[in-house]
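J.: The sequence isn't on hand, but the structure is:
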C-alpha cells in the first residue's frame, strides 16, 4: 500500500511522524515505568496553527520523550482551539500543555525544545506569527530564571521562567489549569486558576476540541465540543445484534446503510462485528476481522470522509481497522479486557471511547449498593479504567471520551439514574485543594483530586437507542426494538440536557430532528 493512500493509519499519514516512528506496542506510559522523584518538573505549553496542527503537536510530544530518562511526560491537558493573539490575521491555533520530569537544566531543556521545533518543521517568520509548532517552558520547578544580561529588555532568544507573558494568555493558562490549577505563580502570587479567571473572555471563547486523524497529508479534522451534539450511526455487521442483527451482514448492505446514514445527518459511523447483547454467541477474532475490516476498507476506497469508529474490545481487530481507515476505538471494556489494547491506542494516537461495563454477560452483575449506588459505582469503575488508559497506555487526556454504559450490567432504575445524572460523572464538583507554592506539591495534590474525579471535563457518549429498558419503562417490553424510536427520542433529549457530546443511535433522520430542538434549547448559550 502506498504511503499516500488514504487507508493508512493516522500516524502514517503525517510525514514527520514517519521519521520519528511510532511507540512500540510493548511500550508503557513513561509515568508507569520511571519515577519523577528527584528530577526537575517543568510545564511545557505547545501550540500550532499550520495544518496538521494536531499531528505537529503529537510529533513534538513524541520527540520530547524520545529519551524518557532525560525528559518524561507525566500529564497532558485537554486540547483547545484558540483565536490568534497579538497578530490576529492568521489561522486559529491548537493549544495544549504537558507536565514533564527532566534531568536537563533550564537552558539545555530550552535547546531541546528548539531542536524539536526545527525537526517538526518550524521556520522562523515574524514575532507571534504562524508556526508549525511552538514549545515554551512555562514553569521549571519553582525557579525564577532570566538568561538575559543585566539591562537587556529584549525577550526573543532568551529564557525567562516563569514565562514572562503567560499571565496575559488564556491559551496558556487554560491548559495549565487542567494540570496544576492550584499552583501559585512564584512572582505574581496568584494561583493558575485565579490568573485564568482574570483573563478569560466569554466573548472570545476558547473551544475544547477532540482531534481526529487526518484523511491525507496536510489536512486535519476535529470536533468542537459543547457546540453541538454529534450523531453516531450504529452499524452492526453481525447476525445477532439485538436491534438490527443480520440486516447489514453483506458489504453491499453495510455500505448502503452508511451512505444513507451520512445523507440523513450522521457525524460518525460506529462499526462492530461482535454483538455485546446479553447471551450473544462467541465470535472468534478471525471472524470479527472478516466482518469489520472489508467494510471499512470499501468505505474509504469510495471516498467516505466522515469519521469511523471500530466497536471492539480486541487489540488485533482495532489495529487492523485503524490500518485501513478507522479513526476511533470504541471499546465496551474500556481498554481493559485485552492487555494489548491500551498499547495499540497509544501507538496509533487515536481517540478512544471508554465504556463502563463489567466482565461477563451484559445482563448480569448489576449490583452497585456496596459502591454507594450506580453513579458512584460507574465513577469508580470506569474512572479506574480511564486512569489506567492514560497512565499505562500513554493516551493523551484530549483523546478520551467516556460512556457510562447504558444497558450494560444495570437495572432499569440504574439506567434511568444514569440518564438523569450522568453529567455528574464528569463535573468538577467542589474543590478541596489548598493553593501550593511548590510545583511538585501542586501536582501531587492534583493527582489526589483526580483519583476522586478521574473523568473531570471529559466528553461523553450516551447509547440508549432502542434498548430493552426503554421497552420496560413504556410498559411494552416485547415491542420490536425498531419500534422504540419515540422512547429513544426522549432518552436522547435527556442526554443533551445532561451535556452529552455524542449520542449513538439507529434512527438517524428522526434523531437529527430531535437534536436540532434539544441543542437549540440546551446549548443556546
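T.: Structure received. If you're wondering where the values come from, they're calculated on a predicted model, not measured in any experiment.

J.: When you work out contacts or count neighbours from here on, use the C-alpha atoms and nothing else.
T.: Noted.

J.: Centre of the chain to stretch 494-512, how far?
T.: 19 Å (C-alpha atoms, centre = their mean, to the nearest Å).

J.: measure the residue nearest to residue 314 when sequence neighbours are not counted to residue 397 for me?
T.: In this structure, residue 314 finds its nearest non-sequential neighbour in residue 338, 5.8 Å apart by C-alpha to C-alpha, 6 or more residues apart in numbering. Applying C-alpha to C-alpha, to the nearest Å, the value for residue 338 to residue 397 is 21 Å.

J.: between these two, who's got more neighbours?
T.: Higher neighbour count among residue 338 and residue 397: residue 397, with 21 against 14, using other C-alpha atoms under 10 Å.

J.: pretty sure the more buried one is touching residue 390, no?
T.: Yes: between residue 397 and residue 390 a contact is recorded at 6.9 Å, counting by C-alpha atoms under 8 Å.

J.: re earlier: quick one: residues contacting the residue nearest to residue 314.
T.: 313-315 (C-alpha atoms under 8 Å, 6 or more residues apart in numbering).

J.: Give me the buried positions along the helix or strand containing residue 257.
T.: Element membership for residue 257, per DSSP states H and E: helix 251-264. Of the residues in helix 251-264, those buried by neighbour count under the rule 16 or more other C-alpha atoms under 10 Å are 251, 254-255, 257-258, 261-262, 264.

J.: Stretch 366-380 now?
T.: By neighbour count with 16+ other C-alpha under 10 Å, stretch 366-380 contains the buried residues 368, 374-375, 377-380.

J.: Pasting the second one now:
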C-alpha cells in the first residue's frame, strides 16, 4: 500500500504534484520515480460529468426514515424531503444522498417494498421540482436501486460494498452509474459489538481493493467506483481516528474517496456533545481534515456550514488566493 503524504502548505516546491487531481492538496515523495504510480496517485478522479474534480464535493444527506441516528423522522413527508433537498442545493450541495433505511448501530432491516415507498416518491418529486443536482440512492438492495435509478437517481451508495444483495452488481453494471463501495465490519445489528482489527488501515484498504476487483469482474467500469472507509461502521473511536489520519492512503486505490463522518458518535465522545444534531462544529472540523487528505466527496448533514468552511479552506490553500 503506497501512501502519498498530503500537504496543503504554500509555497509549493517544483516537485509538488496534485493529489488525485486536487487544486488544493499536493504531494511530493522523493522515494518513488515510478511513472505509473505517480500518475495513479496524481490523476483526477471525476465522479460525474459536470461535477468539479479539483475540489471536494459536498453530498447532502436526506434521510426519509423514522429512525436515523441524527435526523430520523424530520423528513418523513415527500414535501418535507423536497424542501430539505432544495435548501441543500441552495446552500451549495453538489450531490443529494437519499436514504430510506437506517444503517445506524442496532437498526433493523427495512422490507424492500417499504424502502421503495419511502425513497422513490421523494426522488420523483425532487426531479419534478426542477432540481437537477445529481442524486445518490443509499441502499443495499438491488430492487430499491433499480426503482431509484428509474426515478432519476444517478449514483448507488451501497454500505455493504455490493455484498448484501447478489443482484446489486448487475443492476449497477447494466445502468452504468457510479457506485460507492463502503467497508463495514458486521451488520448494523452487530457492528459495534467489540470490533477488532490487527491493522485497521491496512485491513480496510485491502477489503476495498478486493471488493473493487470483484466489482470490475462483474462488469462495472473501474472508473465508476468510489471507495468509502466506513467511519463508524464496525469501528471504535481509535479505529475511526486511525482511518481519518491515514485517509490519503486510499488514493492508491485509484478511486474517488467518500468520507461520511457527519455527526457520528466519536465526534460527540471527543467533544463532549451528546446530542447528535449539536455536533455541527465537530463535523465541519472532520470534513476540513478530510479535505486536507484529498477526499473527493464529503457526505454531511450540515451543507451550508460545510460549504462555507470549505470556501475558506480553498481560499487559504490556493496559490492565487480566492478562486
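T.: Perfect, I can see it now. Because the structure is predicted, anything quoted here is derived from the model rather than measured.

J.: In a strand, the residue nearest to residue 314 of structure 1, correct?
T.: No: judged by DSSP: H, G, I helix; E, B strand; the rest coil, residue 338 of structure 1 forms no part of a strand; its state is coil.

J.: quick one on the thing from earlier: mind putting the contacts of residue 338 of structure 1 in TSV, secondary structure included?
T.: Below are the contacts of residue 338 of structure 1 laid out as TSV (three-state DSSP):
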residue	secondary structure
313	coil
314	coil
315	helix
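
J.: Narrow the residues you listed to the ones also in contact in structure 2, please.
T.: Here is what carries over to structure 2 from the contacts of residue 338 of structure 1, by both residues aligned by TM-score structural alignment, their matches' C-alpha atoms under 8 Å: 313-315.

J.: which among those end up buried?
T.: Among these, those classed as buried by 16+ other C-alpha under 10 Å are 313-315.

J.: ok, now which ones touch the aligned partner of residue 215 of structure 2 in structure 1?
T.: Alignment note (TM-score structural alignment): residue 215 of structure 2 maps to residue 389 of structure 1. Residue 389 of structure 1 makes contact with 335, 342, 395 under the criterion C-alpha under 8 Å, 6+ apart.

J.: what about residue 389 of structure 1, distance to residue 75 of structure 1?
T.: According to C-alpha to C-alpha, residue 389 of structure 1 and residue 75 of structure 1 sit 12 Å apart.

J.: Surely residue 78 of structure 2 and residue 121 touch.
T.: Yes: here residue 78 of structure 2 reaches residue 121: they are 6.8 Å apart, a contact under C-alpha under 8 Å.

J.: which residues in the stretch 51-200 of structure 1 form strands?
T.: Taking DSSP state E, counting those that start in this stretch as the test, the strands found in the stretch 51-200 of structure 1 are 71-76, 79-82, 93-102, 134-140, 145-146, 160-161.

J.: Export the ones you listed to TSV and append columns for distance to residue 347 of structure 1.
T.: Shown next, in TSV, are the strands of the stretch 51-200 of structure 1 (distance: least, C-alpha to C-alpha, whole Å):
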stretch	distance to residue 347 of structure 1
strand 71-76	15
strand 79-82	19
strand 93-102	18
strand 134-140	22
strand 145-146	36
strand 160-161	33
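
J.: so which of those strands gets nearest residue 452 of structure 1?
T.: strand 71-76 (16.8 Å; C-alpha to C-alpha).

J.: what's the longest strand in structure 2?
T.: strand 57-63 (DSSP state E).

J.: start and end residues in structure 1 for that strand, please.
T.: Using TM-score structural alignment, strand 57-63 of structure 2 pairs with 230-236 in structure 1.

J.: now stretch 132-143 of structure 2
T.: So stretch 132-143 of structure 2 sits over residues 305-316 in structure 1, by TM-score structural alignment.

J.: Could you tell me the end-to-end distance of that stretch?
T.: The first residue of stretch 305-316 of structure 1 is 24 Å away from its last residue (C-alpha to C-alpha).

J.: Counterpart of residue 251 of structure 1 over in structure 2?
T.: Counting by TM-score structural alignment, residue 251 of structure 1 lines up with residue 78 in structure 2.

J.: Residue in structure 1 paired with residue 312 of structure 2?
T.: So residue 312 of structure 2 corresponds to residue 517, using TM-score structural alignment.

J.: Please identify the helix or strand for its match.
T.: helix 508-522.

J.: counting contacts, what elements does that helix pack onto?
T.: Using 3 or more C-alpha pairs under 8 Å, 6 or more residues apart in numbering; DSSP states H and E as the contact test, the elements touching helix 508-522 of structure 1 are strand 230-236, helix 251-264, helix 485-497.

J.: which residues are contacting that helix?
T.: By C-alpha under 8 Å, 6+ apart, the list of residues contacting helix 508-522 of structure 1 from outside reads 228-229, 231, 233, 261, 264-266, 485, 489, 492-493, 496-497, 499, 505.

J.: same check, this time on stretch 140-159 of structure 2
T.: With contact meaning C-alpha under 8 Å, 6+ apart, stretch 140-159 of structure 2 is reached by 112, 115-116, 119-120, 123-124, 127, 134-139, 160, 162, 164-165, 167-168, 171-172, 177-184, 230.

J.: cutoff 6 Å now
T.: Residues from elsewhere that reach stretch 140-159 of structure 2, judged by C-alpha atoms under 6 Å, 6 or more residues apart in numbering: 116, 120, 124, 134-139, 164-165, 167-168, 177-182.
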